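[1] show me the folded form of this:
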Amino acid sequence: MMERFAVSPFGGKGMSRAQFLVNERVLRARGSQERQKGESSATQKADKRPSVDKWKLIRSLTEAKSHFGLSDRAIVVLEALASFHTERHFGPVEGLVVFPSNAELSVRARGMAPATLRRHLAALVSAGLLMRRDSANGKRYARRDESGVIEAAFGFDLAPLALRAAEIEEAAAMARKEAASLRALRSEVTIHLRDISKLVEAAFHEGRGNTFECFARRLEALSGRLTRNVDFKVLETRRNGLLELRRDLEAAYLAGAEEIDPPADEASDSAVKMSACARQNERHIHNSESDQQIEINKGEMIEDGFAAYQPTLLTAETTDTEVTENRDLKDRAPKQDADDPPSAPKTPPIALDYVLSACPQMHDYVPGGLRAWHDLTRAAETVRMMLGISTDAWLQARKVMGELDAAIVVAAILERVAEIRSPGGYLRHLSSRAATGRFSVKPMLAALAAARLRERTTGSAA
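    Just a heads-up that it's a prediction; the model follows:
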């Protein structure tokens, strides 16, 4: 039989130059192997054991499929064809023509449709990993002699696959290296996102939201969704952007760290003073678990995530006398008639933009827009009536806290109204704490701003 026999496809399909060159490579490899066998000594048997494990080779091809332009289903078809070769190992010098029927090939290809089979077979031929050996009538079969030895076989030749084993292994090693680099880069991006988010959140908790709002916006711009097959260049660009953001953020955070560190005497005054009274300690137990719920006056329940940043707890430092005095604060506080003008508002040491970024719902109650503090106080008057806060509780809060702080508290209550059972009772409770110097609006706003930052970061990362 001639060496270049049955190299053209059956029917109207044309033969490309690449397919002819694949056949030439197979012929040269077989000729080289035959010459090596002829030159071997008579006492030394030639090693006929194939050197390529077909299943390991297909696994390597699966890892390097993008290099050869193959899909996962094309690999399934190649695996099905390889299963028709009875030996586990093969080489390009052997007869590697398999001749399965369409029905059996479809079964071994996990029930793939005939049209899909033909498409993926064509892809394997175009990739140079498979070669057609079509018979005169296009049928796949083997012709045997009287002793049962195959004289000629027509079907699909797997010799190109065995011939390119070294190339496949090299491409697979390169693919594994690129995948490892991509995993490391993705992990680095994730860690940068986490560290930057926590640092910005810490700055918000410290009441520096005005300074760090720009960093929060930059973080949000770099926190988009990453697809499973994201390109390495895209991931590298994001990593570089996060590195730049991290350098700027850490420099700004360290530059302003000394401004927020409290003096030693202030820290000592704000420390919790525990009483030695066993009865008091038994009645006031503070559980610091993050998932607890905290009960305050009037029976309302507030999530720890909101209350942790505002001193609204009846902690162990609160004596029985203090509790009684706080409950009677309304009777002891100076009375203010409804007709009396409120005290002149004092501008708090908080920027209006920071308040509105933490409490954005207040914008909905000022048709002309919130541009000044007096707009906020007018909106708070509308909101407190909508929340059911009585005039008496509202006047008490304005008297104790001041007009602006009371308006800020109402804006904060509006943000968490779904978690507060009694807004009026809650406002009275905060007024009682403000009267004894145990309440400030700054930690409350910091908690709301940090919660909004977490929501934006989590939503972008998802």
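
[2] going by C-alpha atoms from here, please, whenever you check contacts or count neighbours.
    OK.

[3] distance of Lys48 from Thr190?
    Separation of Lys48 from Thr190 (C-alpha to C-alpha, to the nearest Å) stands at 52 Å.

[4] residues near Gly305, how many?
    If you count neighbours by other C-alpha atoms under 10 Å, Gly305 ends up with 15.

[5] residues touching stretch 247-257, excluding its own?
    Stretch 247-257 has contacts (C-alpha atoms under 8 Å, 6 or more residues apart in numbering) with Ile196, Val200, Ala203, Phe215.

[6] check which helix or strand covers the nearest residue to Arg108 once chain neighbours are set aside.
    In space, and not counting its chain neighbours, Arg108 is closest to Ala80: 5.3 Å by C-alpha to C-alpha, 6 or more residues apart in numbering. If you go by DSSP states H and E, Ala80 is part of helix 72-82.

[7] how about that helix: buried residues?
    If you call a residue buried by 16 or more other C-alpha atoms under 10 Å, then helix 72-82 has these buried ones: Ala74, Ile75, Val76, Val77, Leu78, Glu79, Ala80, Leu81, Ala82.

[8] what's in contact with the helix or strand just after it?
    Downstream of helix 72-82, the first helix or strand assigned by DSSP H and E is strand 89-90. Residues from elsewhere that reach strand 89-90, judged by C-alpha under 8 Å, 6+ apart: Arg49, Pro50, Ser51, Val52, Asp53, Lys54, Leu96, Ala162.

[9] the fifth one touches Arg88, doesn't it?
    Meaning Asp53. Yes. If you go by C-alpha atoms under 8 Å, Asp53 and Arg88 touch, sitting 6.0 Å apart.

[10] re the thing from before, would you turn the buried residues of helix 72-82 into CSV with distance to Asn240?
    CSV is the format used below for the buried residues of helix 72-82 (distance: C-alpha to C-alpha, whole Å):
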residue, distance to Asn240
Ala74, 37
Ile75, 37
Val76, 39
Val77, 42
Leu78, 41
Glu79, 42
Ala80, 45
Leu81, 46
Ala82, 45
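
[11] what separates stretch 180-198 from the chain centre, distance-wise?
    Computed by C-alpha atoms, centre = their mean, to the nearest Å, the chain-centroid distance of stretch 180-198 equals 10 Å.

[12] now do stretch 209-219
    In terms of C-alpha atoms, centre = their mean, the centre of stretch 209-219 is found 21 Å from the chain centre.

[13] now stretch 207-216
    So, by C-alpha atoms, centre = their mean, the centroid of stretch 207-216 is 24 Å from its chain's centroid.

[14] now do the strands in this protein.
    52-53, 89-90, 97-98, 131-133, 141-144, 150-157, 293-295, 301-303 (DSSP state E).

[15] compare with the first, here's sequence two:
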Amino acid sequence: MQTGSVTTPFGRRPMTLALVRRQVALADIKQGKTADKWKVFRDVSAAMELLGIQSNSLAVLDALLSFYPENELRHDSQLVVFPSNVQLALRAHAMAGATLRRHIAILVEAGLIVRRDSANGKRYARKGSDGQIERAFGFDLSPLLARSEELALLAQQVLANRATFRKAKENLTICRRDIRKLITTAIEEGAQGDWQSVEDIYVTLVGRIPRVPKLADVTTILEEMEMLREEIVNRLETQINSENHSSNDAHIEQHLQNSKTESIYEFEPGSRIEQGAKLSEMRQVRREPVKAFPLGMVLKACPMVADYGPGGAVGSWRDLMSAAVVVRSTLGVSASAYQEACEVMGPENAAVAVACILERANFINSAGGYLRDLTKRTERGEFSLGPMIMALLRANGQGSLKAG
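    Down below sits the predicted model:
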């Protein structure tokens, strides 16, 4: 087999260092190495996008392999094929000459074949006295043998990526369906909460899905969709638990009212007050705070707030609220302004508002005044954090923000 030597292309075709490296690498093929040419071809077909070739390039490679008489590419065999352009075009499904030459160049550039040009650029073989080919000029298939393991790994990678992509698309479809139906159910059955903001977030996420999505696109959107679904479920579970507790309280109160009048508590001073206090305590059910947005989404929209968290990180809502207190002081927001925001918005949403203000701090003259304005607008039902969060998500890393 003709390996280990470097040849330059005939005519005006340029020589590059990449071509030199590829030809030198052929000298490293192990003695006795073999590979099924059609298996290698299938691997190349599967990995065509990673190799930067096209379907017509595969047709030309298929035709070149058909001129190699054996099924196995072997280290000790003659791996140079030398068909004319006419013969090659016929086996490549009557491909036009210009198209044929372009895709031969693509195969060479992809490192799948090497040109072995003669002095005059013709393709032919010179035979010895025993009738065996001593030297051939044409297209060397040695790179396919040398890279057989690499090509197999590339093909496996492509197949694994396709499976992952298919699974991610299925999960995204299911997640979209779940969110859509949960929001509809919450609105139709009058569940408490700003479901219009949740709806806006969902619509924005759906709008970010490209017409022809790639794996990275689907994975990113799926992650945010799953966080949104989790938050919706948490909010609905919180409300269901709250209703169950309220129902239990009413049942307990009715039971106490219908209990025997001989109860020892009636004969003790202040017993009615004590009973009322106990009932009040039972009604004060410990509820999970209702967050308007998934924490992960907030941190993506407001990455700067993490620096103010405990240990320079925010891993929970408690951490975010702690960071908001530090940010509030840093931005010069008064304690009263922040307390009022907590009372109107809720402590979690107030912390989110402070994190958003921090992101836009360079464009806000008075952070305290801005927070008070947001609080008043929230109280009047004129403000929702949803658009602000989505605006920061879109603007993050895409240029400066303007204070609105």
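
[16] follow-up on the earlier one: among the contacts of strand 89-90 of the first structure, which are in helices?
    Lys54, Ala162 (DSSP state H).

[17] and the contacts of strand 89-90 of the first structure, which are buried?
    Buried among these by 16+ other C-alpha under 10 Å: Val52, Lys54, Leu96, Ala162.

[18] the stretch 201-350 of the first structure: helices as residue ranges?
    209-221, 232-255, 257-260, 264-269, 278-283, 304-307, 320-327, 329-332 (DSSP state H, counting those that start in this stretch).

[19] tell me how far Gly121 of the second structure lies from Val80 of the second structure.
    For Gly121 of the second structure relative to Val80 of the second structure (C-alpha to C-alpha), the value is 15 Å.

[20] do the same with Ile240 of the second structure
    Relative to Val80 of the second structure, and taking C-alpha to C-alpha, Ile240 of the second structure is found at 75 Å.

[21] over to Phe41 of the second structure?
    Phe41 of the second structure is 16 Å from Val80 of the second structure, by C-alpha to C-alpha.

[22] who's more crowded, these two?
    Neighbour totals were compared for Phe41 of the second structure and Val80, and Val80 leads with 26 against 19 (other C-alpha under 10 Å).

[23] list the residues that contact the more buried one.
    Going by C-alpha under 8 Å, 6+ apart, the list of residues near Val80 of the second structure reads Gln2, Arg116, Ala136, Phe137, Gly138, Phe139, Asp140, Leu141, Ser142.

[24] in the first structure, what residue corresponds to it?
    Using TM-score structural alignment as the criterion, Val80 of the second structure maps onto Val97 of the first structure.

[25] could you do Gly52 of the second structure as well?
    By TM-score structural alignment, Gly52 of the second structure lines up with Gly69.

[26] OK, contacts around the nearest residue to its match once chain neighbours are set aside?
    Spatially, and ignoring its direct neighbours in sequence, Gly69 of the first structure is nearest to Ala127 (7.3 Å; C-alpha to C-alpha, 6+ apart). Ala127 of the first structure sits next to Phe68, Gly69, Leu70 when contact means C-alpha under 8 Å, 6+ apart.

[27] kindly report the same for Phe156 of the first structure.
    Val97, Val98, Phe99, Leu130, Met131, Arg132, Arg133, Asp134.

[28] the second one touches Asp157, doesn't it?
    Yes. Using C-alpha under 8 Å as the test, Val98 of the first structure is close enough to Asp157 to be in contact (6.4 Å).

[29] what does the residue nearest to Gly69 of the first structure align to in the second structure?
    That one, Ala127 of the first structure, aligns with Ala110 by TM-score structural alignment.

[30] ok, how many other residues are close to whatever residue of the first structure lines up with Ala155 of the second structure?
    Under the alignment (TM-score structural alignment), Ala155 of the second structure pairs with Ala172 of the first structure. When neighbours are counted by other C-alpha under 10 Å, Ala172 of the first structure registers 22.

[31] what's the nearest residue to Ala172 of the first structure if we skip its chain neighbours?
    Ala64 (4.6 Å).

[32] residues contacting the one you found?
    Ile168, Ala171, Ala172, Ala175.

[33] the second one and Arg59 touch, don't they?
    Same thing as Ala171 of the first structure. No. Shown here, Ala171 of the first structure and Arg59 do not form a contact pair, counting by C-alpha under 8 Å, at 11.8 Å.

[34] so between the two, which is more surrounded?
    Ala171 (20 against 16).

[35] what about the nearest residue to that one once chain neighbours are set aside, distance to Gly256 of the first structure?
    If the residues on either side of it in the chain are set aside, Ala171 of the first structure comes closest to Ala64, at 5.6 Å by C-alpha to C-alpha, 6+ apart. Separation of Ala64 of the first structure from Gly256 of the first structure (C-alpha to C-alpha): 51 Å.

[36] tell me how far the closest residue to Leu124 of the first structure other than its chain neighbours lies from Arg28 of the first structure.
    In this structure, Leu124 of the first structure finds its nearest non-sequential neighbour in Leu130, 5.7 Å apart by C-alpha to C-alpha, 6+ apart. To Arg28 of the first structure, Leu130 of the first structure is 17 Å away according to C-alpha to C-alpha.

[37] quick one: which of the two has more around it?
    Neighbour tally, Leu130 of the first structure and Arg28, criterion other C-alpha under 10 Å: the higher count belongs to Leu130, 25 against 12.

[38] which residues touch that one?
    Leu124, Phe156, Asp157, Leu158, Ala159, Pro160, Leu161.

[39] now do Gln275 of the second structure
    Gln275 of the second structure touches nothing, counting by C-alpha under 8 Å, 6+ apart.
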